[in-house]
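Enquirer: Sequence plus the predicted model coming up.
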Amino acid sequence: EDTIDLIKYQSRRGANVQLGEEQNSIHDAANLLKSNETSSLKLALEYEKTLAEEAHMIHKKISHANNEEHYDPDVAHYLDEKLIEYQSGQIRKLSGCITNLNDIINEANTKALGVQLFDEYLAKVE
């Protein structure tokens, strides 16, 4: 949904949107098959961090008035409101989930029940 919104915004601004496969992939299919709860959350966190870094790089490029060639305050404002704020919230949320899950997994007596309750919590939150 966010991707479609961004593509629509770019189209309104006259940009040419090119869709393709991610060049610097964080993971591959073999690693996904070996994943557990913690590694899955860490993978999601790395993905969100990558998106945030890319958004910050674009924001830095277009938000400096001394760089007249790329200066676009409207796009900088859009990135602030729609992308960067959202990404920082997602990173904070995933970091908290990883911390909580690590605490649950480290308790040998309650690990299985704790993971199940954590999964139920995530289902309710999302």
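Expert: Nice, thanks for sending it over.
Enquirer: going forward, measure contacts between C-alpha atoms and count neighbours the same way
Expert: Fine.
Enquirer: What strand or helix carries E68?
Expert: Using DSSP states H and E, E68 sits within no helix or strand.
Enquirer: Just give the number of residues close to it.
Expert: In terms of burial, E68 registers 10 neighbours under the definition other C-alpha atoms under 10 Å.
Enquirer: L101 now?
Expert: Residue neighbour count, defined by other C-alpha under 10 Å, stands at 19 for L101.
Enquirer: just H59 next, same as before
Expert: Count around H59 with other C-alpha under 10 Å applied: 21.
Enquirer: surely it meets A76?
Expert: Yes - under the criterion of C-alpha atoms under 8 Å, H59 makes contact with A76 at 5.5 Å.
Enquirer: For the residue most central in space within the chain, give me its contacts.
Expert: Note on the chain: the residue nearest the mean C-alpha position is E48, at 2.1 Å, using C-alpha atoms, centre = their mean. In this structure, E48 makes contact with Q87, Q90, I91, judged by C-alpha atoms under 8 Å, 6 or more residues apart in numbering.
Enquirer: alright, now check it against this:
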Amino acid sequence: MKAIVIFFALVAVVSCSDECYRDVVATCSNTLSKQQGVLTQCDAKYGAIENLEGDLQRFANSLLYRSFDFLLMATHYGNYIKNRAGFEKLFRGLSDDLWDDGINTIKYMTKRGARMNFNNIASELEQEKPSLELFELQAIGRALDIEKKLAKDAFDLHKAASGHKNDHHDPEVAHHLEEKFMEKHRDAIRTLAGHAKDLSSLLDGPDASLGLYLFDDYLQK
């Protein structure tokens, strides 16, 4: 009786086997395929990662693109003319954070069997003409807008992965976004909003130059 149960269990496993099993069987029974090593279905993809792959590629590219934006802003404020070490530190930190997020997104995609396409760039980034010669308050305002846009992109991706878009339901992608991205960028948005408010008040005071100097000194700490 026990042997019969085991037999039917094995039959069930074979009958319910996925595409990788059939690829292996076909490869082992075909000399040409065996030589070429064709196992097209034996990958790490599962869930809806294939349908979310393009969105993840665009998101990763946006993170890297904006990282360079912040790096250029840091360079602008770190030169001998501007000499704003505090603003340089602020924007370099934002640049490093987005670079890490972009690289981690790419690593996550490869863990799920997806591929990175550096040519898959959001249309608004391709059409945008960067303006980096900014005054300090305007630079913080632009940084805040960038962080909010990236947060919105993450929310849209999370919405799709949470099942609000046909064939895109993938709770593991949604969890990754929540754990690795959203909380950190919530704090970045709150910090930049506070900086914008504080600097605006200082520049509105009796000595704007002194206020700007003190604010830059504060950012260096």
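Expert: Good, I have the coordinates. All of these numbers come straight from a predicted model, not from anything done at the bench.
Enquirer: Post the TM-score for the overlay when you can.
Expert: Aligned and superposed, the two chains score 0.85 in TM-score terms (TM-score structural alignment, normalised by the length of structure 1); 120 aligned residues with a C-alpha RMSD of 1.9 Å.
Enquirer: rewinding a little: which neighbours do H59 and A76 of structure 1 have in common?
Expert: Between them, H59 of structure 1 and A76 share no contacting residue, judged by C-alpha under 8 Å, 6+ apart.
Enquirer: still on that earlier bit, wait, which of the contacts of E48 of structure 1 is closest to K42 of structure 1?
Expert: Proximity of those to K42 of structure 1, judged by C-alpha to C-alpha, is greatest for I91, which lies at 10.3 Å.
Enquirer: now the equivalent of I62 of structure 1 over in structure 2: how far from Y213 of structure 2?
Expert: Correspondence of I62 of structure 1 to structure 2, assessed by TM-score structural alignment: A161. The spacing between A161 of structure 2 and Y213 of structure 2, counted by C-alpha to C-alpha, to the nearest Å, is 46 Å.
Enquirer: Comparing these two, which residue is more hemmed in?
Expert: When A161 of structure 2 and Y213 are compared on other C-alpha under 10 Å, the one with more neighbours turns out to be A161, at 26 against 12.
Enquirer: So the more buried one sits against H169, correct?
Expert: Yes - at 4.6 Å, A161 of structure 2 and H169 qualify as touching, with contact defined as C-alpha under 8 Å.
Enquirer: quick one, what contacts the match of I62 of structure 1?
Expert: A161 of structure 2 makes contact with A48, L52, H168, H169, D170, P171, V173, A174 under the criterion C-alpha under 8 Å, 6+ apart.
Enquirer: do M57 of structure 1 as well
Expert: For M57 of structure 1, the contact set (C-alpha under 8 Å, 6+ apart) is empty.
Enquirer: right, and the helix or strand after the helix or strand hosting A55 of structure 1?
Expert: Take DSSP H and E as the rule and A55 of structure 1 turns out to sit in helix 37-62. Downstream of helix 37-62 of structure 1, the next assigned helix or strand under DSSP H and E is helix 73-78.
Enquirer: Check the mean deviation of that next one from structure 2.
Expert: Compared with structure 2 after the fit, helix 73-78 of structure 1 shows a mean deviation of 0.8 Å (mean C-alpha distance after the TM-score superposition for structure 1).
Enquirer: between the contacts of E48 of structure 1, which is nearest L41 of structure 1?
Expert: Within the contacts of E48 of structure 1, proximity to L41 of structure 1 (C-alpha to C-alpha) peaks at I91, which comes in at 10.5 Å.
Enquirer: so the residue in structure 1 sticking out farthest from the centre, which of the three states?
Expert: Among the C-alpha atoms of structure 1, the one most distant from their mean position (C-alpha atoms, centre = their mean) is that of N109, at 33.0 Å. Following DSSP: H, G, I helix; E, B strand; the rest coil, the label given to N109 of structure 1 is helix.
Enquirer: residue contacts, it?
Expert: By C-alpha under 8 Å, 6+ apart, N109 of structure 1 lies in contact with nothing.
Enquirer: now stretch 61-76 of structure 2: how far from the chain's centre is it?
Expert: 14 Å (C-alpha atoms, centre = their mean, to the nearest Å).
Enquirer: Considering the contacts of A161 of structure 2, which are maintained in structure 1?
Expert: For these, the contacts that persist in structure 1 are H168, H169, D170, P171, V173, A174, with contact defined as both residues aligned by TM-score structural alignment, their matches' C-alpha atoms under 8 Å.
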